[in-house]
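K.L.:
Following is a predicted model, sequence given first.
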Amino acid sequence: MKPTGNDVAGLIARSSPAARRRDAETLTALMQEITGREPQTWGTIIGFGSCHYRYPTGTEGDSPLLGFAPRRAATTIYLFEGTDAHADDLARLGPHTTGVGCLYLSDLEQVDLTVLRGILEHSLAWAEAGGDEGAAVTVTG
């Protein structure tokens, strides 16, 4: 995956329903503050920074350090180190669902933003520290 250079504001404006647009604006500001990096599009993902990852299986690629996608059903937040690494925080977050490496939020106003900030800060720190035995991460931007 590579940055596509499309307009971030345009991607947010096209998001639906209205709650997804509102949440995308909030997450963009939050992730920009946490990372100190400008948002950029990676297809339909809004990402911050960039890195190269490699799993022990040999699978590798490029990805934002932090990123989310404002999907119709829910906003998807991508967590490199997986959701299990955040089990205690997720128990305090508020309404959400998870996949192996994805956190799904249907309404950001119903979650504890302080807890979410902690999850995002931990995820960024994990990636910037180079990952672990489950995935090697090299920051590239």
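P.N.:
Nice, I can see it. Residues are numbered from 1 along each chain as shown.

K.L.:
okay, CA-based contacts and neighbour counts for the rest of this
P.N.:
OK.

K.L.:
Would you mind confirming that residue 42 is in contact with residue 3?
P.N.:
Yes. The criterion here is Cα atoms under 8 Å, and residue 42 meets it with residue 3 at 4.3 Å.

K.L.:
And here is the other one:
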Amino acid sequence: MYELKTKQNDDSVIEFIEMIDSPRKREDAYHLLDIFTEVTGHPAKMWGSSIIGFGSYHYKYDSGHEGDAPLVGFSPRKAKFSLYFATGDPKREELLSNFGKHTSGKACVYINKLADIEVEVLKALIKRSMTFLRETYPDASN
């Protein structure tokens, strides 16, 4: 059976951020940490070795695959920041249209730096993602 690699753990979020080589990226990571903590009301937790997540929910797909994931999160990757929001939410694209300079994949939104985006739209994306996941998965953390 497949086992998820990205599980919540007790590794230190601060120690992880402190290991970021670039001073600007490290500063942006601390700002993102503050924004996500404020908006979600959840403490930051490490998920796997490189994702900082907030809250959690349990999902189960029609295929039978199931697991736990953070409601929202981010990862300060070497090239760009990966921001994790809910997939499948039709309102996500509308919000992203006013987000600023970014690219997006199925599950992630990628930004180079915090100065490239609209922070108020980021806050709206976080709130919307949490609302969508709580509606979709009633056992999601509040």
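P.N.:
That came in fine, so what should we check first? What you are looking at is a predicted structure, and each value in this text was computed from that prediction instead of being measured.

K.L.:
Any idea what the TM-score is?
P.N.:
The TM-score (TM-score structural alignment, normalised by the length of the first structure) is 0.87; 136 aligned residues with a Cα RMSD of 1.8 Å.

K.L.:
just to revisit the earlier point, looking at residue 42 and residue 3 of the first structure, which is more packed in?
P.N.:
residue 42 (21 against 18; other Cα atoms under 10 Å).

K.L.:
Which residue in the second structure occupies the aligned position of that one?
P.N.:
Alignment of residue 42 of the first structure against the second structure is given by TM-score structural alignment, with residue 47 as its counterpart.

K.L.:
List the contacts of the residue most central in space within the first structure.
P.N.:
Geometric centre of the first structure, nearest residue: residue 67, 3.0 Å, by Cα atoms, centre = their mean. Taking Cα atoms under 8 Å, 6 or more residues apart in numbering, we find residue 67 of the first structure in contact with 31, 45-48, 77-78.

K.L.:
can we see that at 7 Å?
P.N.:
By Cα atoms under 7 Å, 6 or more residues apart in numbering, the residues touching residue 67 of the first structure are 45-48, 77-78.

K.L.:
what's the answer for residue 17 of the second structure, then?
P.N.:
Counted by Cα under 7 Å, 6+ apart, residue 17 of the second structure has contacts 26, 29.

K.L.:
Alignment lookup: it to the first structure.
P.N.:
That one, residue 17 of the second structure, aligns with residue 12 by TM-score structural alignment.

K.L.:
Just the buried residues of the lengthiest helix in the first structure, please?
P.N.:
In the first structure, taking DSSP state H as the definition, the longest helix is helix 18-35. Residues 19-25, 27-28, 30-32, 34-35 are the ones in helix 18-35 of the first structure that count as buried (16 or more other Cα atoms under 10 Å).

K.L.:
Dump the residues you listed into a markdown table; add distance to residue 93 of the first structure as well.
P.N.:
Putting the buried residues of helix 18-35 of the first structure into a markdown table (distance: Cα to Cα, whole Å) gives the following:
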| residue | distance to residue 93 of the first structure |
| --- | --- |
| 19 | 18 |
| 20 | 18 |
| 21 | 21 |
| 22 | 19 |
| 23 | 15 |
| 24 | 18 |
| 25 | 19 |
| 27 | 15 |
| 28 | 19 |
| 30 | 16 |
| 31 | 17 |
| 32 | 20 |
| 34 | 18 |
| 35 | 21 |
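
K.L.:
can you give me the strands in the first structure?
P.N.:
Using DSSP state E, the strands of the first structure run over 39-42, 45-48, 51-54, 60-63, 66-70, 75-78, 97-98, 102-105, 131-132, 135-139.
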